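Asks: Quick one: sequence plus predicted model below, questions after.
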Amino acid sequence: MKKQILVAGGGIGGLAAAIGGARAGWEVRLYERAPAFTEVGAGVQLGPNVVRHLQAWGLQSALQEVASFPDRLAVRCAQGGGELASLGLGSAVVQRYGAAYATIHRADLHGLLRDGAAALADVGWRLGHAVAGYHEDGAAVGLRLVRQTDGAQVEVEGDALVGADGLHSRVRAQLLAEGTTRSRGHLAYRALVSQSALPPSLRSQQVTVWLGPRLHVVHYPVRRGELLNIVAIRHGQAPSDLDAWDHGANAAELEAALARTCTRLQELIRAVPQLGSGWRLWP
């Protein structure tokens, strides 16, 4: 009989673990607390080591359809605007590492992993089941779940457990006797803007990192280059209600923090409330 692996969490990590487990010959059972698969956030950069795994899992075509493949990474001074360093991506990375460097919307990455997992006979999942804890006796591991529809307790057993149940992971907290999550004094403002809505001077198909005192900004294309993902990180005091960790951000607050940066960067930051999805804040 095949060994069974339990996966707690149906995000990017959980679905990747499910695909990897099934392809390694395990029977996978995945449990997700939400009633439907969703993914929060905006963009993510994938190095060639990750892209090689997606290729090995038969997901190269799906990746090509939704990702962007920048040909350059530039590091610039946030105050003066000048270029400090650059790195060739594109074909240079493929030649050196055997796979591309990709930038992708998190929801698109989640979607292609979900479809990849669904195509595997040895992967099954249950939605609407939240992790309450686990126990192990040396021979097996038992996962305690709460069915979200009626609060009923459910217990399942397998040969191994992967805890991919998020920022406030019950599995990690129990395994490592971990305390309450603490803010480290960095605030990340994230936004998506349609490239076609931006002035030509602000559009970009490369990865750009702006470095400044107590802050940095990163932006890169996602969704075939149609959208620009922007992340501005600064030192600051986190909101008091960290349990609701995704907040509508104050654009004026971010603009004030970047008041001494160069004109081009300030223009990009100011364009977000008018042209994009608006800022979301993550401590």
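Replies: Sure thing, it's come through. Note that the structure is predicted; figures quoted are calculated from it, not measured. Residues are numbered from 1 along each chain as shown.

Asks: all contacts plus neighbour counts: C-alpha atoms, from now on.
Replies: Fine.

Asks: R234: neighbour count?
Replies: 20 (other Cα atoms under 10 Å).

Asks: got a list of what it touches?
Replies: 186-188, 214-216, 257 (Cα atoms under 8 Å, 6 or more residues apart in numbering).

Asks: try it again with 7 Å
Replies: 186-188, 214-216 (Cα atoms under 7 Å, 6 or more residues apart in numbering).

Asks: for the nearest residue to it once chain neighbours are set aside, what are its contacts?
Replies: Once flanking residues are discounted, R234 sits nearest to L215: 4.2 Å by Cα to Cα, 6 or more residues apart in numbering. By Cα under 7 Å, 6+ apart, L215 lies in contact with 233-235.

Asks: just R52 next, same as before
Replies: A99.

Asks: Which of the three states applies to it?
Replies: Classification of R52 by DSSP: H, G, I helix; E, B strand; the rest coil places it in helix.

Asks: measure it to V94 for me?
Replies: Per Cα to Cα, to the nearest Å, R52 is found 10 Å from V94.

Asks: what does A257 give?
Replies: 38 Å.

Asks: just L120 next, same as before
Replies: Shown here: L120 relative to V94, a distance of 28 Å by Cα to Cα.

Asks: one step back: just the buried members of the contacts of R234?
Replies: With burial judged by 16 or more other Cα atoms under 10 Å, the buried subset of the contacts of R234 is 186-188, 215-216.

Asks: Closest to L112 out of the residues you listed?
Replies: Of all the buried ones among the contacts of R234, A188 has the smallest distance to L112: 25.9 Å, by Cα to Cα.

Asks: what's the neighbour count on the closest residue to A118 other than its chain neighbours?
Replies: The shortest distance from A118 to any non-neighbouring residue, by Cα to Cα, 6+ apart, is to G124 (7.7 Å). When neighbours are counted by other Cα under 10 Å, G124 registers 15.

Asks: which other residues reach whichever strand or helix holds G124?
Replies: Using DSSP states H and E, G124 sits within strand 123-127. Strand 123-127 is touched from outside by 18, 22, 27-36, 117, with contacts defined as Cα under 7 Å, 6+ apart.

Asks: The structure to be compared is supplied as follows:
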Amino acid sequence: MAAHLLVVGGGIGGLASALALSQRGHRVDVFEQAPAFTEVGAGIQLGPNVTRRLHDLQLAMPLAAIAGEPQALVVRDAGSNAELARMPLANDFRTRYGAPYLCVHRADLQAVLLEAVRARGRGLLSTDARITQIETSDDLACVTATAMRGSEMWACEGDALIGADGLWSAVRRKIVDPDDAPRSTGHTAWRGLVAQATLPASLRRDRVDVWLGPRLHAVAYPVRGGEWLNVVVIAEATSSGEARDWDQMATLGAMAQATGQVGSALQSLLDAVPGWRAWSLFDRPPLAS
């Protein structure tokens, strides 16, 4: 029996849920509080467990068009650049798991999901829609969400509600604990993108490289069909700004203060990235059930 479902959050998780449920014949309404469906961030790695599910959603072709498929994962010493370990990916993973290991830009993946939901979805896609209240009824087996856009308010009724509204989830706050808040991990991730065509051959990548050091770990891998390189450096550091302002412009100098000195090979790659964003990392304690 088809259900009417409400999804709060129009990011990767919310849109993937909406697409999967629509594919099963359900009507799904998606509510996104931002003025448009956009994704903040840079690269994301998708293991075979994820790509298999995306293939099940009939997204194999659009996914291949936006992804980079790394040939291997190589772990290196951040100081000497010596190779510590290597794991084949590409054909090895396709053979072993029946699905590829891919790297994509988060915004590209969200765009693929959004296009599919618009083409195949059975429900509304609402932006600038902030959920202000959630009510459940055991007698009627339904949930009512009150949404707000500016001064306009309206009620949306469905059989169930899925909260996919991210770290600062309004759904979690309303159904679990109004004082529930994310907690800092004490780490910052510096992220940057660089066009591979602008790099010397020695810095270009068709694989995932991971560097390990006493105060950092760094990762670089191809995205957007291999045309761009995503670079991430993580070290112990906390933001001095507001917790919600977790995505900030950053400098290489500020990063170096947290990471300490690195070897020349890694430093050359970091120097080649034209701009950096600093993300203060947060998580949440697990729910009781």
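Replies: That came through, no problem. Predicted model only: the values in this text are computed from it and were never measured.

Asks: Let me see the TM-score of these two.
Replies: The TM-score (TM-score structural alignment, normalised by the length of the first structure) is 0.94; 277 aligned residues with a Cα RMSD of 1.4 Å.

Asks: can you pull out the helices in the stretch 1-150 of the second structure?
Replies: For the stretch 1-150 of the second structure, the helices defined by DSSP state H, counting those that start in this stretch cover 12-23, 48-56, 60-66, 90-97, 106-120.

Asks: could you redo the ones you listed as CSV and give each row distance to D271 of the second structure?
Replies: As requested, the helices of the stretch 1-150 of the second structure are arranged in CSV below (distance: least, Cα to Cα, whole Å):
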stretch, distance to D271 of the second structure
helix 12-23, 31
helix 48-56, 32
helix 60-66, 26
helix 90-97, 29
helix 106-120, 23
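
Asks: out of those, which comes closest to A181 of the second structure?
Replies: Using Cα to Cα, the nearest of these to A181 of the second structure is helix 12-23, at 20.0 Å.

Asks: now the closest one: how far from the chain's centre is it?
Replies: 15 Å (Cα atoms, centre = their mean, to the nearest Å).

Asks: neighbouring contacts of that helix?
Replies: Contacts for helix 12-23 of the second structure (Cα under 7 Å, 6+ apart): 7-8, 28, 57, 110, 113-114, 117, 121-122, 164.

Asks: The stretch 151-283 of the first structure: strands as residue ranges?
Replies: Remark: strands assigned in the stretch 151-283 of the first structure by DSSP state E, counting those that start in this stretch are 153-158, 160-163, 186-194, 207-212, 215-222, 227-235, 247-248, 280-282.

Asks: Can you tell me which helices and strands the fourth one packs against?
Replies: Looking back up the chat, that one is strand 207-212 of the first structure. Using 3 or more Cα pairs under 7 Å, 6 or more residues apart in numbering; DSSP states H and E, the elements in contact with strand 207-212 of the first structure are strand 72-77, strand 215-222.

Asks: Highest mean neighbour count across the ones you listed, which stretch is it?
Replies: Of all those, strand 215-222 carries the top mean neighbour count, a mean of 23, counting by mean count of other Cα atoms under 10 Å.

Asks: Next, the mean deviation of that strand compared to the second structure.
Replies: Compared with the second structure after fitting, strand 215-222 of the first structure deviates on average by 0.5 Å (mean Cα distance after the TM-score superposition for the first structure).

Asks: what's the angle from that strand to helix 106-118?
Replies: 50 degrees (axes from the mean of the first three to the mean of the last three Cα atoms, to 10 degrees).

Asks: Now, of the contacts of strand 123-127 of the first structure, which are buried?
Replies: Those of the contacts of strand 123-127 of the first structure that meet the buried threshold are 18, 22, 27-33, 117, by 16+ other Cα under 10 Å.

Asks: Pick the one among these closest to K2 of the first structure.
Replies: E27 (6.1 Å).

Asks: need the contact list for that closest one.
Replies: 2-5, 122-123.

Asks: just to revisit the earlier point, what about the buried ones among the contacts of strand 123-127 of the first structure, which are in strands?
Replies: The strands, defined by DSSP state E, take in 27-32 from those.

Asks: coming back round to it: between the helices of the stretch 1-150 of the second structure, which gets nearest to P222 of the second structure?
Replies: Among these, the nearest to P222 of the second structure by Cα to Cα is helix 60-66 (10.6 Å).

Asks: contact partners of the closest one?
Replies: Applying Cα under 7 Å, 6+ apart, the contact partners of helix 60-66 of the second structure are 54, 104, 108, 112, 224-225.

Asks: let's see it at 8 Å
Replies: 54, 104-105, 108-109, 112, 223-225.

Asks: And for stretch 91-98 of the second structure?
Replies: Under Cα under 8 Å, 6+ apart, the answer for stretch 91-98 of the second structure is 48, 52, 71, 99-101.

Asks: Could you pull out the buried residues of it?
Replies: By neighbour count on 16+ other Cα under 10 Å, the buried set for stretch 91-98 of the second structure is 91-93.

Asks: which residues in the first structure does that stretch align to?
Replies: Per the alignment by TM-score structural alignment, stretch 91-98 of the second structure matches residues 91-98 in the first structure.

Asks: got the contact list for the residue nearest in space to the middle of the second structure?
Replies: Taking Cα atoms, centre = their mean, the centroid of the second structure lies closest to R106, which sits 5.5 Å from it. Listed by Cα under 8 Å, 6+ apart, the contact set of R106 of the second structure reads 12, 39-44.

Asks: among those residues, who's most crowded?
Replies: G43 (25 neighbours).

Asks: Would you enumerate the residues in contact with that one?
Replies: Contacts for G43 of the second structure (Cα under 8 Å, 6+ apart) come out as 103-106, 223, 230.
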